[in-house]
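Novice: sequence and predicted structure below; questions after.
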Amino acid sequence: MHSHLITYCLAKKGAAEDYPFGPSPLVMKVGGKMFALISKPEENGFTHIALKCDPEIAENLREQHAAVQPGYHLNKKHWNTIICDGSLTNSDMQDMIDHSYELVFKSLPKSMRDSISAVI
């Protein structure tokens, strides 16, 4: 699951890896802003991924899925931490990554969005 998340995030236009906190966690950015924070698998083998989320959607996801929790060390209103324990489908995970990426991408200045969108 860990490598799948990284590959999927990096496939996003303008996505880049960063390690601002040391060798872990991996931070995925677009336009210099974080849209995903991916931890290495823990002793239990589960990767954690933090994703930005609309506050209403974030609350609904937390109510529906035990693996979706308020963002760990992040703004709990706007970020969820997802425990990749297999309880969510790959499609669910990809939808949440897409949503996070779009929220961050839309917050970028128009000139930056245009330059990222122009990349083939």
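Specialist: Sure thing, it's come through. Numbering: from 1, shown residues only.
Novice: hey, let's count contacts and neighbours off CA atoms from now on
Specialist: OK.
Novice: residue nearest the centroid of the protein?
Specialist: residue 36 (2.8 Å; Cα atoms, centre = their mean).
Novice: so that one makes contact with residue 53?
Specialist: No - Residue 36 is beyond contact range of residue 53, at 10.6 Å (criterion: Cα atoms under 8 Å).
Novice: next, show the common contact partners of those two.
Specialist: Common neighbours of residue 36 and residue 53, using Cα atoms under 8 Å, 6 or more residues apart in numbering, are residue 100.
Novice: so who does residue 56 touch?
Specialist: With Cα under 8 Å, 6+ apart, residue 56 has no contacts at all.
Novice: quick check: chain neighbours aside, which residue is closest to residue 41?
Specialist: Leaving aside its sequence neighbours, residue 41 sits nearest to residue 47 (Cα to Cα, 6 or more residues apart in numbering; 4.2 Å).
Novice: next one for the comparison:
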Amino acid sequence: MNQLTTEQYILGKPESSIYFPFGDDVKVFKVKHKMFATLSLGTGNEKNTGGKMAGHYCVNLKCDPDEAIMLRDIFPSVIPGYHMNKATWNTVILDGSIPSGEIERMIDNSFNLVVSNMSKKEQQSLLLHR
């Protein structure tokens, strides 16, 4: 997936919206005002990433802590969440090395984790859109 297909997939989630609280360079995606993803272009100057992000778009996704570690072990392009809680967020580098279906699954999981922490009333309103 590239940045455009990733953004389209994320915005296809029920009631997802895009914000720019960190400037025009970082897209923040929320569901009912709760963040579940960010998308930005890596510069190569990010600390502790070994330059892996340089020139690639990267998506930060919320993740179960055990699954986050597993995904980092399986995919070299999945690293601890850059500028995020490293236990519960992963940064996925969109360098073409991860199958699109797997990235979609990670996005779905991030969305579902955020929704699962919402009130039952908020969850019900989202179910109407599925």
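Specialist: Happy to help now that I have it. None of these values were measured; they are calculated from a predicted model.
Novice: in the second structure, what residues pair with the longest helix along the first structure?
Specialist: The longest helix of the first structure (DSSP state H) is helix 90-107. Aligning helix 90-107 of the first structure against the second structure (TM-score structural alignment) gives residues 100-117.
Novice: and for stretch 46-63 of the first structure?
Specialist: Mapped onto the second structure using TM-score structural alignment, stretch 46-63 of the first structure spans residues 56-73.
Novice: list the buried residues of the matching stretch.
Specialist: 56, 57, 58, 59, 60, 61, 62, 63, 68, 69, 71, 72 (16 or more other Cα atoms under 10 Å).
Novice: so which of those residues is the closest to residue 78 of the second structure?
Specialist: residue 72 (5.0 Å; Cα to Cα).
Novice: now do the same contact list for the closest one.
Specialist: Neighbours of residue 72 of the second structure in contact, by Cα under 8 Å, 6+ apart: 78, 79, 80.
Novice: surely the first one and residue 69 touch.
Specialist: Spelled out, that is residue 78 of the second structure. No - counting by Cα under 8 Å, residue 78 of the second structure stays clear of residue 69, with 9.3 Å between them.
Novice: any idea where the strands of the first structure begin and end?
Specialist: Here the first structure has its strands, by DSSP state E, at 15-18, 26-30, 33-38, 47-52, 68-70, 79-84.
Novice: distance between the last one and the chain's centre?
Specialist: Okay, so that is strand 79-84 of the first structure. 8 Å (Cα atoms, centre = their mean, to the nearest Å).
Novice: mean per-residue distance, it versus the second structure.
Specialist: Comparison of strand 79-84 of the first structure with the second structure after fitting gives an average deviation of 0.5 Å (mean Cα distance after the TM-score superposition for the first structure).
Novice: what of the shortest one?
Specialist: Its aligned residues in the second structure lie a mean 0.3 Å from strand 68-70 of the first structure after superposition (mean Cα distance after the TM-score superposition for the first structure).
Novice: for that strand, the distance to its chain's centre please.
Specialist: 13 Å.
Novice: same check on stretch 59-70 of the second structure?
Specialist: Distance, centroid of stretch 59-70 of the second structure to centroid of chain: 9 Å (Cα atoms, centre = their mean).
Novice: stretch 58-74 of the second structure too?
Specialist: Distance, centroid of stretch 58-74 of the second structure to centroid of chain: 10 Å (Cα atoms, centre = their mean).
Novice: repeat that for stretch 99-113 of the second structure.
Specialist: Distance, centroid of stretch 99-113 of the second structure to centroid of chain: 8 Å (Cα atoms, centre = their mean).
Novice: tell me the spacing between the closest residue to residue 28 of the second structure other than its chain neighbours and residue 81 of the second structure.
Specialist: With sequence-adjacent residues excluded and distances taken as Cα to Cα, 6+ apart, residue 28 of the second structure is closest to residue 38, at 4.4 Å. The gap separating residue 38 of the second structure from residue 81 of the second structure is 10 Å, by Cα to Cα, to the nearest Å.
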